[in-house]
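[1] This is a predicted model, with the sequence first.
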Amino acid sequence: MTLLTEDRVRERARMSTKAAGLSSRELLARQARTSQRQYDIFLSQAIKDEELVLGVYTILSEDIGLTVFCDWVESSVSDHGNTTPADAEYIKGKMLASRGLMFIDSEHADASSWMSWEIGWFHGAKSRVCVLPIVHSENDQYRGREFLGLYPMVEEDDRFVLRVPARLGDVVARYAAPKPLALATWMPFQVWATMETLPDYFLS
């Protein structure tokens, strides 16, 4: 299992922009569409990560086939510094309409108090939260942050399938050995995002 790299995500974004003949910002704006009643994933992201956001959004929506809410794409306000109480209520409504939340942990995520609010609110409301770390290169260590350790970390297998880990300690404690070794301890992200009810050891 490996972490997604900036190059991998940016390459996916550039494939989209090249095919469309548009910039990342233009393509994100073009992809704005009528709101859906329900989303598989609420994408929590930093406004400065334009190309990375497009890359992740495209991987989830086009490559995996998920319905994804990205407030950059669909909200009327993309500058979180000017967010109003009405905008916050709008985002809450979208989180309520989403099964799970993916927190894109990039270099710019550290400075986003808005993302911290989103992940905290979603954790309290639904618990289906995961973190997608994006590192500079394959050799980089994930720096992490203490509070993000509460959530499963999405990685990619050797077939480029995104997967979510179980809390292995909870699995081992619940089932007598050697049964835990026979259980699936990594779930494909597509399943994690769309399954109606998840085992609690795949939740935060």
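    Cool, got the structure.
[2] CA atoms for contacts and neighbours, from now on please.
    Fine.
[3] All the strands of this structure, in order from the start?
    Taking DSSP state E as the test, the strands found in the chain are 4-5, 39-44, 68-70, 98-105, 129-135, 155-156, 162-165, 186-188.
[4] what would these look like in a markdown table with mean neighbour count and distance to Tyr201?
    Shown next, in a markdown table, are the strands of the chain (neighbours: other CA atoms under 10 Å; distance: least, CA to CA, whole Å):
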| stretch | mean neighbour count | distance to Tyr201 |
| --- | --- | --- |
| strand 4-5 | 20 | 23 |
| strand 39-44 | 24 | 19 |
| strand 68-70 | 23 | 24 |
| strand 98-105 | 24 | 15 |
| strand 129-135 | 23 | 12 |
| strand 155-156 | 19 | 17 |
| strand 162-165 | 22 | 9 |
| strand 186-188 | 17 | 11 |
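[5] Format those strands as TSV; extra columns: distance to Phe202.
    Shown next, in TSV, are those (distance: least, CA to CA, whole Å):
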stretch	distance to Phe202
strand 4-5	20
strand 39-44	15
strand 68-70	20
strand 98-105	12
strand 129-135	9
strand 155-156	14
strand 162-165	7
strand 186-188	8
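[6] closest one to Ala13 among the ones you listed?
    strand 4-5 (12.7 Å; CA to CA).
[7] Of the strands of the chain, which is nearest Pro199?
    Of all these, strand 186-188 sits nearest to Pro199, with 10.7 Å by CA to CA.
[8] Give me the helices and strands touching the closest one, please.
    Contacts defined by 3 or more CA pairs under 8 Å, 6 or more residues apart in numbering; DSSP states H and E place strand 186-188 against strand 162-165.
[9] tell me what the strand it packs on is packed against?
    With contacts defined as 3+ CA pairs under 8 Å, 6+ apart, strand 162-165 has these neighbours: strand 155-156, strand 186-188, helix 189-194.
[10] Got another one to weigh against that:
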Amino acid sequence: MALFTEQQLINRVSRQQITGLAGYDMSRKAQVLLSKTRNFQNTPQGRLKSYDIFLSHSTNDAQKVAGLKLLLEDMGYSVYVDWIEDPQLDRTNVTKDTAAVLRGRMHTCRSLFYAFSEHSGGSKWMPWELGYFDGIKQMAAVLPIRAGSTASDSFQGTEYLGLYHYITVGDDTTGRRGLWVRESVTKYIVYEEWLKSSQPIQR
């Protein structure tokens, strides 16, 4: 089991095959790939869709978030990313209307992952999203994005982030790739069991 790495996320976007986009840079690929979901979101079914994960993140990490969303979906999880599912929102300004949409979406998500990176400390929305979701569902965790490509399963949250479990990726006993919720390197539980209110187990 290991933390997600920046290189892993960038690689996932770059290897995505999109017809007619050979030779385009990864940023353009990410925009085209992820914009495909937007038409669906304008339907009644799209507005009422529920998700496994609300991905709280910095807009400065858009490319890495695109890769993270793809990797999580590869594992079978549904992921809400506001600028993909609700492109009409303006995250650059804190408004009551944007907050109302995000609150509504959070109520339809089973858990929240706080995508911790070098940019997350400058986000206007991430602390609010984390606090709100923790208050309504108590199913929030930090998903660290490790710089570079070096694997590690250790994370020390700073300040209030140290109060939360953190997420790693790895195979379970059947060889299935999935998510693990950790309190420490030696205390963890599979994501699906955590959703049932089980707590990490000392190994």
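    Received the coordinates, thanks. Keep in mind the model is a prediction, meaning the values are calculated, not measured.
[11] now what about the TM-score between them?
    The TM-score (TM-score structural alignment, normalised by the length of structure 2) is 0.77; 181 aligned residues with a CA RMSD of 2.6 Å.
[12] ok so, going back, can you put the helices and strands packed on strand 162-165 of structure 1 in JSON lines and add distance to Phe42 of structure 1?
    Listed next are those as JSON lines, based on distance: least, CA to CA, whole Å:
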{"stretch": "strand 155-156", "distance to Phe42 of structure 1": "18"}
{"stretch": "strand 186-188", "distance to Phe42 of structure 1": "17"}
{"stretch": "helix 189-194", "distance to Phe42 of structure 1": "10"}
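[13] which residue packs closest to Lys69 of structure 2, ignoring adjacent ones?
    Val79 (6.3 Å; CA to CA, 6 or more residues apart in numbering).
[14] picking that back up, which among the strands of structure 1 is found nearest to Trp117 of structure 1?
    Among the strands of structure 1, strand 39-44 sits nearest to Trp117 of structure 1 (CA to CA), with 9.9 Å.
[15] after superposition, how close is the closest one to structure 2?
    Aligned to structure 2 and superposed, strand 39-44 of structure 1 gives a mean residue distance of 0.9 Å (mean CA distance after the TM-score superposition for structure 1).
[16] how about that strand, aligned to which bit of structure 2?
    Using TM-score structural alignment, strand 39-44 of structure 1 corresponds to residues 51-56 of structure 2.
[17] who touches that stretch?
    Applying CA atoms under 8 Å, 6 or more residues apart in numbering, the contact partners of stretch 51-56 of structure 2 are 77-81, 105-106, 108-115, 126, 129-130.
[18] switch to 6 Å and redo it
    Stretch 51-56 of structure 2 is contacted by residues Ser78, Val79, Tyr80, Val81, Cys109, Arg110, Ser111, Leu112, Phe113, Tyr114, Ala115, Met126 when judged by CA atoms under 6 Å, 6 or more residues apart in numbering.
[19] distance between it and the chain's centre?
    Remark: stretch 51-56 of structure 2 is offset 6 Å from the chain centroid, using CA atoms, centre = their mean, to the nearest Å.
[20] Next one: the residue nearest to Lys69 of structure 2 from Leu112 of structure 2, what distance?
    Distance, Val79 of structure 2 to Leu112 of structure 2, using CA to CA, to the nearest Å: 10 Å.
[21] Identify the single longest helix in structure 1, thanks.
    helix 6-20 (DSSP state H).
[22] Can you name every helix or strand that that one contacts?
    helix 50-58 (3 or more CA pairs under 6 Å, 6 or more residues apart in numbering; DSSP states H and E).
[23] mean shift of the helix it packs on relative to structure 2?
    Helix 50-58 of structure 1 sits 0.8 Å off on average (mean CA distance after the TM-score superposition for structure 1).
[24] what inclination does that helix have with respect to strand 98-105?
    Put simply, helix 50-58 of structure 1 runs at 150 degrees to strand 98-105, going by axes from the mean of the first three to the mean of the last three CA atoms, to 10 degrees.
[25] Helix 50-58 of structure 1 - contacts with which helices or strands?
    Looks like helix 50-58 of structure 1 contacts helix 6-20 (3+ CA pairs under 6 Å, 6+ apart).
[26] What is the distance between the helix it packs on and the centre of its chain?
    17 Å.
[27] Equivalent analysis for stretch 27-42 of structure 1, please.
    14 Å.
[28] what separates the most centrally placed residue in structure 2 from Arg38 of structure 2, distance-wise?
    In structure 2, the centroid-proximal residue (CA atoms, centre = their mean) is Leu55; its distance is 3.4 Å. To Arg38 of structure 2, Leu55 of structure 2 is 17 Å away according to CA to CA.
[29] do the same with Gln45 of structure 2
    12 Å.
[30] Looking at these two, which one has more neighbours?
    A direct count of neighbours by other CA atoms under 10 Å for Gln45 of structure 2 and Arg38 places Arg38 higher, at 15 against 10.
[31] Please name the spatially closest residue to that one (chain neighbours excluded).
    Glu85 (5.7 Å).
[32] Aligned counterpart of the one you found in structure 1, please.
    Under the alignment by TM-score structural alignment, Glu85 of structure 2 pairs with Glu74 in structure 1.
[33] ditto for Met126 of structure 2
    With TM-score structural alignment as the criterion, Met126 of structure 2 pairs with Met115.
[34] closest to Leu161 of structure 2 among the contacts of stretch 51-56 of structure 2?
    Nearest member of the contacts of stretch 51-56 of structure 2 to Leu161 of structure 2, counting by CA to CA, is Tyr114, at 9.1 Å.
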